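[1] Got a predicted model here, sequence first, then my questions.
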Amino acid sequence: MNVKITSVAKQLPRFTRTTEEIIPYLKGWLSGQEERFQRKVIKIFENAGVDKRYSIMDAHEVFSNTSFEEKNDIYVKESIKLAEAALQKALQKAALNPADIDYIITVSCTGIMIPSLDAYLINKLKMRRDIVRLPVTEMGCAAGVSGIIYAENFLKANPGKRAAVIAVESPTATFQLDDFSMVNIVSAAIFGDGAACVILSSHQDDKGPEILDKAMYHFYNAETMMGFKLTNTGLQMILDKSVPEKIAEHFPKIVHPFLEKNNLTIAAVNHLIFHPGGKKIVQTIDTLFGSLGKNIEDTKEVLTLYGNMSSATVLYVLERFMDKNLPKGDIGLMLSFGPGFSAQRILLEW
C-alpha cells in the first residue's frame, strides 16, 4: 500500500511588489552608502531572476525600523490566516472536510510561535480532538519535502488515514535593516513570502500520485552553510556562497543511487520537481539535469513569479504538476536542500 498525494494548494500574502517597484525603497534604504555599492546592490536585485515578491508586510514596513517583537507579531497573525486559507483550498481540491484529517504537520522557520500553528488551525476549523500534531521549525528550505516524508511514514504505518502538511514562510520578516552584508542583501533579493498545503492519504480509494520512495541525504561538516542566527534584531540569515558548488559536488551521490535503488535511471524520470533556492542554485541544477537531457522549467518559473519562499516553494512547483493531469505511470522526482546541510528526495508515480 503506497501513500498518495491527493491535492496541493498555495496561498499568497496580500502585499506584492515587482522588482521595479521595490527599487525606490531599496534606494532609500541604501542612502548614505557609497554610490558604487548602491549600484551593485540594485544590480543584484535586478539580476536575481525574481520578477515579483509577495510579503506579509508592505514594502514600507519591511524597510522601516521595526522591532523583532513587532515583526514576529505580524508573522504569527498572518501565518494563521495564510495557513488556514491554504488548508481550506487543499481540502476543497481533495473534496474533504477538516474532520477528515488525522495528522497535521506545520513547517516554518521564519518566525516563532508557541503554541505552534497547528493548534490555531485545529481550533479555527474544528478539526478532530484526537488529531496528531507535528510542528517542524528548523529544517528551512528542505522542510516542504521533509514534511511530506514525515507524513508518508505516519500514513504507511496507519492505513486508511489522511495527513495535511502546511508550509508557511515569511523571509521578508527576517530582513535586517542595519545589516549591509552581501548575505542579507542577496537573501532579500531572492526571497519572498508564501504558504502551501499538501494533503496525503493512505485510503485505498483516494486518488493521486503515489510515493514510491523517499530518502534524506546529509552533508557532513556543513552546519554553517545555511541557516539563521538569532540576534537581538531577529533572525539573521546564514548563507554560504559555496552552496551551489557543494550541491554540484554531491549531485551524483544524491540522485543516481536513489534512482538505482528503485531500478530506475534519470532517463525514466518524466518530471523534476525541484526547490528553486536562488538563481545560482537553479542554474547549477539546470546544468546538471540538462546534461542528462532533463529540464526544470517549472522550477525556474516559480522562482521568477514568487521568489524563494523557503519550505513552501517546492510545493508551488509540485502544485503545477498536480494541476497538469499527467499520464498514468509518469515518474516524478522531488528534490530540495536545506540547513544541516541536507538534501531531501521523493519519488512519485502518477
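    Happy to help now that I have it.
[2] Only C-alpha atoms from now on, for both contacts and neighbour counts.
    OK.
[3] Do you have the strands of the stretch 251-350 of the chain handy? List them.
    For the stretch 251-350 of the chain, applying DSSP state E, counting those that start in this stretch gives strands covering 271-274, 331-338, 342-349.
[4] For the first one, which helices and strands make contact with it?
    Taking 3 or more Cα pairs under 8 Å, 6 or more residues apart in numbering; DSSP states H and E as contact, the helices and strands that strand 271-274 lies on are helix 297-306, helix 313-322, strand 331-338.
[5] Switch these over to a markdown table; also include mean neighbour count and distance to I148.
    What follows is the helices and strands packed on strand 271-274, written out as a markdown table (neighbours: other Cα atoms under 10 Å; distance: least, Cα to Cα, whole Å):
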| stretch | mean neighbour count | distance to I148 |
| --- | --- | --- |
| helix 297-306 | 20 | 18 |
| helix 313-322 | 24 | 10 |
| strand 331-338 | 23 | 11 |
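[6] Now stretch 50-61: buried residues?
    Applying a neighbour-count criterion of 16 or more other Cα atoms under 10 Å, one finds V50, D51, K52, R53, Y54, S55, I56, M57, A59 buried in stretch 50-61.
[7] do the same with stretch 90-108
    Neighbour-count burial for stretch 90-108, with 16+ other Cα under 10 Å as criterion, is recorded at A90, L91, A94, P98, I101, D102, Y103, I104, I105, T106, V107, S108.
[8] Max pairwise distance over these: which two?
    Using Cα to Cα, the pair of those lying farthest apart is A94 and S108, separated by 23.5 Å.
[9] which other helices and strands contact the helix or strand L235 falls within?
    Under the criterion of DSSP states H and E, L235 resides in strand 234-239. In terms of contacts (3+ Cα pairs under 8 Å, 6+ apart), strand 234-239 is packed against helix 182-190, strand 226-231.
[10] One more to weigh against that first structure:
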Amino acid sequence: MTALEILGLGTALPVHNISQQAASVFAASCVKTDSDEQRNLPALIQALYRRAGVRQRHSVLLESSSEGEATAERFYRFAADASDRGPSTAERMQRYEIEAPPLAARAAAAAIEQSGISPAEITHLVTVSCSGFSAPGFDLLLIEQLGLADSVARTHVGFMGCHGALNGLRVAHAFAAADPHAVILVCALELCTLHHQYGWDPQKIVANSLFADGAA
C-alpha cells in the first residue's frame, strides 16, 4: 500500500464573532407567530441556544463586533410577520459567491505554508461545501489566488452535509493511492450563517443555534 502523509493543516474563521447570548436575541427577531406564543418566544429561543453548548460563533455577515457582541449586520431583517422567511435563496447564494473564496484561500494558504510545499507542486485540488454553490466554483478561484498549476485536477464534493469533509478526504486518499507522486490539497468550507431559518420551528432553531462559518 502506498504510504500517505498529511503535510500541513490550515484553518480560517471570519474576522468578527457573536456570543451565543447575543445570537439568541437576534434569532428571536426572526420569528413571528400569529398566536399568544409570541410573548414567550424570546425566552424559549434563549433556552434552546443556551443548551447548544456554544459560547461564540464567527460569521461572514458581521461587519463589526466588540467582545462577542455584534454591532453591525445588514443581511437579515426583522421578521415582518409569520410568513416572512428572510432573504431569498438567490440572495444567500450571491453572498456565498462573494464570501467563500477569500475564507477558503486563507485556510488553504496556511496549510500550504505549513507543508513547505510550493503551490505549483500541488497536483490535485479537492474542495468540499454543502452551504452554497456557484459556477464557476470557489475551486477555480483558489487555483488563481494560490498560484496552483493550470494542470491541477480539481474535484468538488458538494451537498453531503456534516460528513462532507470525510468524503473529501476519501477522494484525496484515492488519488494518493493511485499515484504515489500526487500532492493533494483538500479545502472544506461552510458558511452556515447564510442559511439562518426564519419562523417558529424548534428543529430549525436548534440548527440555527449550532452552526457557523469557517474553512479548513
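    On my side now, so go ahead. The shown structure was predicted, so the numbers you read here are calculated from the model rather than taken from an experiment.
[11] Tell me the residues of structure 2 aligned with the strand holding L235 of structure 1.
    Using TM-score structural alignment, strand 234-239 of structure 1 lines up with nothing in structure 2.
[12] so who does M93 of structure 2 touch?
    Contact analysis of M93 of structure 2 by Cα atoms under 8 Å, 6 or more residues apart in numbering lists G132, F133, S134.
[13] What does it correspond to in structure 1?
    Aligning on TM-score structural alignment places M93 of structure 2 opposite N72 in structure 1.
[14] Its match looks like it's in a strand, true?
    No. N72 of structure 1: not assigned to a strand; according to DSSP: H, G, I helix; E, B strand; the rest coil it is helix.
[15] In structure 2, which strand is the longest?
    Secondary structure assigned by DSSP state E gives strand 184-191 as the longest strand of structure 2.
[16] which secondary structure element contains whichever residue in structure 2 pairs up with I44 of structure 1?
    Under the alignment (TM-score structural alignment), I44 of structure 1 pairs with L48 of structure 2. L48 of structure 2 is part of helix 41-50 when elements are defined by DSSP H and E.
[17] Quick check: that helix compared with structure 1, mean distance?
    Its matched residues in structure 1 lie on average 1.5 Å from helix 41-50 of structure 2 after superposition (mean Cα distance after the TM-score superposition for structure 1).
[18] who touches that helix?
    Q20, Q21, S24, V25, A27, A28, V31, I205, V206, S209.
[19] try 10 Å this time
    Residues outside helix 41-50 of structure 2 that contact it (Cα atoms under 10 Å, 6 or more residues apart in numbering) are 20-29, 31-33, 37, 55, 200, 202, 205-210.
[20] now the most centrally placed residue in structure 2: how far from C162 of structure 2?
    For structure 2, the residue nearest the mean C-alpha position is E190 (1.9 Å; Cα atoms, centre = their mean). E190 of structure 2 is 10 Å from C162 of structure 2, where distance means Cα to Cα, to the nearest Å.
[21] Isn't T174 of structure 1 up against K71?
    Yes. With contact defined as Cα atoms under 10 Å, T174 of structure 1 reaches K71; the gap is 8.1 Å.
[22] What residue in structure 1 is paired with E121 of structure 2?
    Correspondence of E121 of structure 2 to structure 1, assessed by TM-score structural alignment: D100.
[23] How about the contacts made by that match?
    Each residue near D100 of structure 1 by Cα under 10 Å, 6+ apart is listed here: L91, M127, R128, I131, K161, R162, A163, A164.
[24] Show me what the fifth one lines up with in structure 2.
    Residue-level alignment of K161 of structure 1 against structure 2, with TM-score structural alignment as criterion, gives A182.
[25] Show me the helices in structure 2, by range?
    Ranges of helices within structure 2 are 20-29, 41-50, 89-115, 138-146, 164-178, 202-210, based on DSSP state H.
[26] out of these, nearest to S66 of structure 2?
    Short answer: helix 20-29, nearest of those by Cα to Cα, at 11.3 Å.
[27] average distance between the closest one and structure 1?
    On superposition with structure 1, the mean distance recorded for helix 20-29 of structure 2 (mean Cα distance after the TM-score superposition for structure 1) is 2.3 Å.
[28] So A182 of structure 2 sits against T123, correct?
    Yes. Between A182 of structure 2 and T123 a contact is recorded at 5.8 Å, counting by Cα under 10 Å.
[29] Need the residues touching each of those two.
    Counting by Cα under 10 Å, 6+ apart, the contacts common to A182 of structure 2 and T123 are F175.
[30] thinking again about what came up before, I'd like the helices of structure 2 laid out as a markdown table, including distance to L9 of structure 2.
    Formatted as a markdown table, these follow (distance: least, Cα to Cα, whole Å):
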| stretch | distance to L9 of structure 2 |
| --- | --- |
| helix 20-29 | 28 |
| helix 41-50 | 31 |
| helix 89-115 | 4 |
| helix 138-146 | 15 |
| helix 164-178 | 13 |
| helix 202-210 | 24 |
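[31] For L13 of structure 2, which of the ones you listed is the nearest?
    L13 of structure 2 lies closest, by Cα to Cα, to one member of the helices of structure 2: helix 89-115, at 7.1 Å.
[32] Is R106 of structure 2 in contact with V15, as I believe?
    No. If you go by Cα under 10 Å, R106 of structure 2 and V15 don't touch, sitting 11.6 Å apart.
[33] Comparing these two, which shows the higher neighbour count?
    A count of neighbours by other Cα atoms under 10 Å puts R106 above the other of R106 of structure 2 and V15, at 19 against 14.
[34] Nearest residue to the counterpart of that one in structure 1 in space, ignoring adjacent ones along the chain?
    Aligned by TM-score structural alignment, R106 of structure 2 pairs with A85 of structure 1. Closest residue to A85 of structure 1 apart from its sequence neighbours, by Cα to Cα, 6 or more residues apart in numbering: Q11 at 6.5 Å.
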